[in-house]
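Student: Got a predicted model here, sequence first, then my questions.
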Amino acid sequence: MPERIGSISELRSAYRHGGLTPTELAEQVLAGLSGADGGPVWITTVPAGQLLARAERLAATADPATLPLYGIPFAVKDNIDVAGMTTTAGCPDFGYSAVEDAPVVRRLLDAGALLVGKTNLDQFATGLTGSRSPYGSCASVFGGGLISGGSSSGSAVAVAAGQVSFALGTDTAGSGRVPAALNGIVGLKPTRGLLSTAGVVPACRSLDCVSVFATDVADAVDVLHAARGVSAADPWGRPLPAERVVARMPGTLRLGVPRAEDLEFFGDAGQAVRFAAGVQALRGLVGQVGSVPLQSFLEAGELLYQGPWVAERLAGLDGFLREHPEAVLPVTRGVLETGRRYDAIDVFRGQHRLRELRAQVDQLWHEVDVLVVPTVGTTFTLAEVAEDPIGRNTALGRYTQFANLLDLAAVTVPNGFTAAGRPASLTLLGPAFSDTTMARLAAAFTTATRTVPETTAPAAAPPGSAQTLIAVVGRHLAGESRNAELTERGATLAGAARTAPRYRLYRLETADGAGLPGLVRVAEADPDGHPIEVELWRLPVAAVGEVLAGVPAPLSLGWVRLHDGREVLGFLCEAYAVDSGAEDISAAGGWRAYRRAAAQRS
């Protein structure tokens, strides 16, 4: 498996202290792209020689300390212009060769970033599923036939799969947030105008945003600051007011939580449970919490596709659609053609109603500083979307499509996994130019809820795969002495996780003096339970008996509850073994962390 590209902060450290060069990084990127050109994630990649040449020039002429994105690889959604590359917007017959870089791309290149290529999207950025492209349908990195989300499907998957450190998408109705949710990464949708939309094929010009995908919030904010700026070619651009550059502390914020009657999870109890858990975590970070009605937000969102704004989508494509109707996918053409239903009177009526709704929402910002919503109420497979492409697309946009109409800033962050293994996510929303404050709270949330990096997040095994997840805590961890007992039986690493705070970890004495960790579950009411770091491995069901046969007493296989509520098989220790003075190492949080601390003490 190709090596994952690191985050911006990781690569910065490697460049400055670890001896990494941009050329070495470019070679690593190219190895990860082997066979990717023409695949569903990428529409076009930069030729290998060109990427290596830019990396070599960067190494020869620049200092990593002077460029904020020195040697950082990134991707661009293929409705954003890159000089010398074709912009298709997901429609080959529409494609044209861009003469110059979009300003947002140029600023990133000037900051030292390395462009890797252009990514797949729902055609003309119309859709939230990632399945409306003649280049193929992207799937979530979590497998099981789960959609990637759209329209910025390829950009999100490229980041989540570790092919690049960050990517640009666009977001009109949620296209920078839904794909982040379905791939377990961060999606930052800035205030409209902070990132220039010059050189971007318009979806709905008055609402379009360029968005950022990254693996953590700090990276996304770094990209925002490197890329933002007003362009003379962009009449929609707005600068970030100086007084909004510095973020407010989370503890000073008033959090708005939707009323229960306004929340809709489309029968998905797992997503409802995860959202409640996310809200509970946020309660411990903010100053106040209050209930907020969502009716004004939801009604504004309905205007996007059930009001005259769909005619704005048609405005920029009407000529092409009339001349080349066969070049446009039927589902995309059907959405765009609905714009012909509206006349000038409808436009003004829609604008007047939106203004009324915005006034209602603006009043809410006197009572709360930030609103939290689920990013999506439920998830779908590609097969489910194919059964009802319009209805399920509408469900995905329930909590996203009002943001740009109401001039809001938004940050989407992962929120664990449901018991069925589906990714969960939440979105923080605030008034225009609250971007840095939203990001600071989002970063605090991810720190509070994900103490163990989940670089490859666990997902439920696809039906019929005859595999099961098994949680390991000690010598079966990757690189440890007994890991081969798993790999030799066909096990593959599914990711890092942590247990629910219902366990204690002990060091059991062994004949070789190295010690052995024992994980013991405590009573639900025990206040001394801890979350413990584990690795999740996918093991063929047929091999479970062989693994069990090799487990020595006092260890055994049993059911381990994870932090997201799932129960998986795992290595447990019988309680009698820790009653005779075994060292309690729970506070370390895991076996590796304990050994690192012990080594530092010695």
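Tutor: All right, it came through fine. These numbers come from a predicted model, not from an experiment.

Student: When you work out contacts or count neighbours from here on, use the C-alpha atoms and nothing else.
Tutor: OK.

Student: Any idea how many residues pack against Ala549?
Tutor: 9 (other C-alpha atoms under 10 Å).

Student: Look up how far Val568 lies from it.
Tutor: 18 Å (C-alpha to C-alpha, to the nearest Å).

Student: Find the nearest non-adjacent residue to Phe433, please.
Tutor: In this structure, Phe433 finds its nearest non-sequential neighbour in Thr191, 5.8 Å apart by C-alpha to C-alpha, 6 or more residues apart in numbering.

Student: Second structure for comparison follows:
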Amino acid sequence: MSTVEYGQTLAEWRAQYTQNPHIVSSVLTRYVSQFDRADNAWIYLASEQDILTQCAALLDALEDGSKTLVDMPLFGVPFAVKDNIDVAGMPTTAACPAFLYHPEVDATVVARLKSAGAVVIGKTNLDQFATGLVGTRSPYGAVVNTFNPDYVSGGSSSGSASVVARGLAAFSLGTDTAGSGRVPAGFNNIVGLKPTKGWFSAQGVVPACRLNDTISVFALTVDDAWQVAQVAGGYDAGDAYSRVHPGTAPAQLSNAPRFAIPEQCEFYGDSQSEQAWQQALAHLVAQGVELVPIDFTPFRQLAEQLYYGAWVAERTVAVGSMLDQPPETMDPTVRQIVANGKAWTACDAWQAEYTRAGLARTIQQVLAAVDALVVPTSPTIHTLAEMAEEPVNYNSQFGTYTNFTNLADLSALAVPAGFRQDGLPFGITLIAPAWHDLALAAFACQWQQQQALPLGATGRPLTAGASITPTLPECYVRLAVVGAHLRGMPLNHQLTTRDAVFVEETVTADDYRLYALAGQVPAKPGLARAEQGNAIIVELWDVPLARFGEFVAEVPAPLGIGSVTLADGRVVKGFICEPQALGAATDITQWGGWKAWLAHQHLA
């Protein structure tokens, strides 16, 4: 069997098994055998038996008929897991050997990914107890930048970002409290998806700050990251902070999106990052984005709360009795940061929460006027030597545009945005309110296609034409509109004010008739199925599920909402008409659509 190429996307991995899924064991064992076992991006690299055991479970499911390849959309895809997330049969250390334990069950998210066919190939290095944005605070060694080994990789999810950027894992799991799922993505030219808090279960995760933690996803493409997120996410009754998707967020951003940007960006004297930022803004404008400068003060003030206030005490609680161990059992910088939490009182903690809530409300009001906020993923980058001189100050700089996100309950997606003059990657992060994850991913996929940058550090080109095709069907209703709710028509606002988004213009099956109803203000058509008919032009809109009932309540008789069959066989919700209203109506089927009829009336 030939050597498997590094840097394959999910689609490329899946294609290997289409004809013969039974080769999965041999493919993956041979693949992992190529790895350098001295590579310190790994804390634990899967043994041959680890891989065989996982693959056997997948093949057994196929053999007994309990699952098909369709049921396992990640079949045979190798992924890595940050070593503060439990994988049954593999040790968890949180990059602290004295903390090591052997979990008997998978973290919920890992279990979901395995059930979808993915195979864990190792546990990755991190800043100890996920405390840091640098990737240097580990007894297993600093994980270096994949483009220049003199520079930091970013953290705390350093190993997870490194193995994806180099194409060793098709995707990986990190965690993100202050930016640990975004900063390493920016430093290594990959995608970092930080989901809305509570979408991914935290069961089986060693907490850093439990109220502000979330598992994150690293991938080479936005499409891959989104596919993984759809599998990994979902409500978990076993996690006290898990949340059900409210079904209120838009599926896409506006067709002409408005992005807030900091009125004054801080780059700490890094002119190369500043230049890369200006180039990224120019590309956004060329893509049709309107940039809206905002006062960044409340974002900056909230970011400072995470490490310079009582919130540090949450890390102290998470580490617990490890602080009672001899000092040498912990990284000295991590120990210093975590120990500082003991200086804060319960009164300080309550006051910190009041401050957080006030600043978060201000931030949410600012973001309500735009589609999203875009910021540099990090304002600068430093060498390993520089980081050794200023471990706390430079770490703080990295978090300038990340630390506030979870405190304000926002979704975020870090994407590549080109390269600095010195050849190091530069990234931007899209940030929006909670549950806007899909909308951010849809835009970011278009962005990545426009940029056409190589994938991670692999040198492989981005495949043209990839797009975010799947929605979250439990969160949106796809609706066919045919008349007064079309774009430019008088009732379209009933859709747009409920965050519905236009998907496409298409046509119905050819057994429909269209009528201009009598006595309707504003004028409306009626759509009815008939033995003899034509295809009728409709628009498809994705309506947030929780807003759909409000919309339907405004639909007046004789119209209603039923099911409409499209020309390609899809069945969606759509406007239908009561038969008794058609007797006095004018049959306009021959015009093929409402706008064509209106244009004819105007010309007449």
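Tutor: That came through, no problem. Here the structure is a predicted model, which means the values were calculated and not measured.

Student: what comes up buried for stretch 245-254 of structure 2?
Tutor: By neighbour count with 16 or more other C-alpha atoms under 10 Å, stretch 245-254 of structure 2 contains the buried residues His245, Gly247, Thr248, Ala249, Pro250, Ala251, Gln252, Leu253, Ser254.

Student: ugh, wrong one, I meant stretch 348-366 of structure 1
Tutor: Gly350, Gln351, Leu354, Leu357, Arg358, Val361, Leu364.

Student: Could you do stretch 14-26 of structure 2 as well?
Tutor: Buried residues in stretch 14-26 of structure 2 (16+ other C-alpha under 10 Å): Arg14, Gln16, Tyr17, Pro21, His22, Val24, Ser25.

Student: Same list, the residues you listed, but as JSON lines with distance to Ser180 of structure 2 and secondary structure please.
Tutor: Output for those, formatted as JSON lines (distance: C-alpha to C-alpha, whole Å; DSSP: H, G, I helix; E, B strand; the rest coil):
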{"residue": "Arg14", "distance to Ser180 of structure 2": "29", "secondary structure": "helix"}
{"residue": "Gln16", "distance to Ser180 of structure 2": "32", "secondary structure": "coil"}
{"residue": "Tyr17", "distance to Ser180 of structure 2": "33", "secondary structure": "coil"}
{"residue": "Pro21", "distance to Ser180 of structure 2": "35", "secondary structure": "helix"}
{"residue": "His22", "distance to Ser180 of structure 2": "37", "secondary structure": "helix"}
{"residue": "Val24", "distance to Ser180 of structure 2": "32", "secondary structure": "helix"}
{"residue": "Ser25", "distance to Ser180 of structure 2": "32", "secondary structure": "helix"}
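
Student: Alignment lookup: Thr196 of structure 2 to structure 1.
Tutor: Matched to structure 1 by TM-score structural alignment, Thr196 of structure 2 sits across from Thr191.

Student: What helix or strand is its match located in?
Tutor: Thr191 of structure 1 is part of no helix or strand, with elements assigned from DSSP states H and E.

Student: which ones are touching it?
Tutor: Cys209, Asn404, Asp407, Leu408, Ala409, Ala410, Ala432, Phe433, Ser434, Asp435 (C-alpha atoms under 8 Å, 6 or more residues apart in numbering).

Student: wouldn't the fourth one be in contact with Gly430 here?
Tutor: Right, the one you point to is Leu408 of structure 1. Yes. Under the criterion of C-alpha atoms under 8 Å, Leu408 of structure 1 makes contact with Gly430 at 5.5 Å.

Student: Between those two, which is the more surrounded one?
Tutor: Using other C-alpha under 10 Å as the criterion, Leu408 of structure 1 and Gly430 rank with Gly430 on top: 23 against 20.

Student: Which residue in structure 2 aligns with that one?
Tutor: Checking TM-score structural alignment: Gly430 of structure 1 goes with Ala432.

Student: how about the nearest residue to the counterpart of His102 of structure 2 in structure 1, chain neighbours excluded?
Tutor: Mapped onto structure 1 by TM-score structural alignment, His102 of structure 2 lines up with Ser97. Closest residue to Ser97 of structure 1 apart from its sequence neighbours, by C-alpha to C-alpha, 6+ apart: Thr86 at 4.3 Å.

Student: quick one, helices of the stretch 401-550 of structure 1?
Tutor: Assigned by DSSP state H, counting those that start in this stretch, the stretch 401-550 of structure 1 shows helices spanning 435-449, 484-487, 544-549.

Student: ok, and the closest non-adjacent residue to the corresponding residue of structure 1 for Thr18 of structure 2?
Tutor: The alignment partner of Thr18 of structure 2 in structure 1, by TM-score structural alignment, is Arg16. Nearest residue to Arg16 of structure 1 in three dimensions, chain neighbours excluded: Pro64, at 6.7 Å (C-alpha to C-alpha, 6+ apart).

Student: who are the neighbours in contact with that neighbour?
Tutor: Counting by C-alpha under 8 Å, 6+ apart, the residues that Pro64 of structure 1 touches are Arg12, Tyr15, Arg16, Tyr70, Gly71.

Student: same question, Met322 of structure 2
Tutor: Here Met322 of structure 2 is in contact with Phe99 (C-alpha under 8 Å, 6+ apart).

Student: related to what we said a few turns ago, trace the residue nearest to Ser97 of structure 1 over to structure 2, please.
Tutor: So, by TM-score structural alignment, Thr86 of structure 1 is matched to Pro91.

Student: tell me the contacts of its match?
Tutor: So Pro91 of structure 2 contacts Tyr44, Leu100, Tyr101, His102, Pro103 (C-alpha under 8 Å, 6+ apart).

Student: ok, of the residues you listed, which come out buried?
Tutor: Tyr44, Pro103.

Student: For the contacts of Pro91 of structure 2, give me JSON lines that also has secondary structure.
Tutor: Shown next, in JSON lines, are the contacts of Pro91 of structure 2 (DSSP: H, G, I helix; E, B strand; the rest coil):
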{"residue": "Tyr44", "secondary structure": "strand"}
{"residue": "Leu100", "secondary structure": "coil"}
{"residue": "Tyr101", "secondary structure": "strand"}
{"residue": "His102", "secondary structure": "coil"}
{"residue": "Pro103", "secondary structure": "coil"}
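
Student: mind putting the contacts of Pro91 of structure 2 in CSV, distance to Val334 of structure 2 included?
Tutor: CSV is the format used below for the contacts of Pro91 of structure 2 (distance: C-alpha to C-alpha, whole Å):
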residue, distance to Val334 of structure 2
Tyr44, 22
Leu100, 17
Tyr101, 20
His102, 23
Pro103, 24
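
Student: Fine, thanks again, bye for now.
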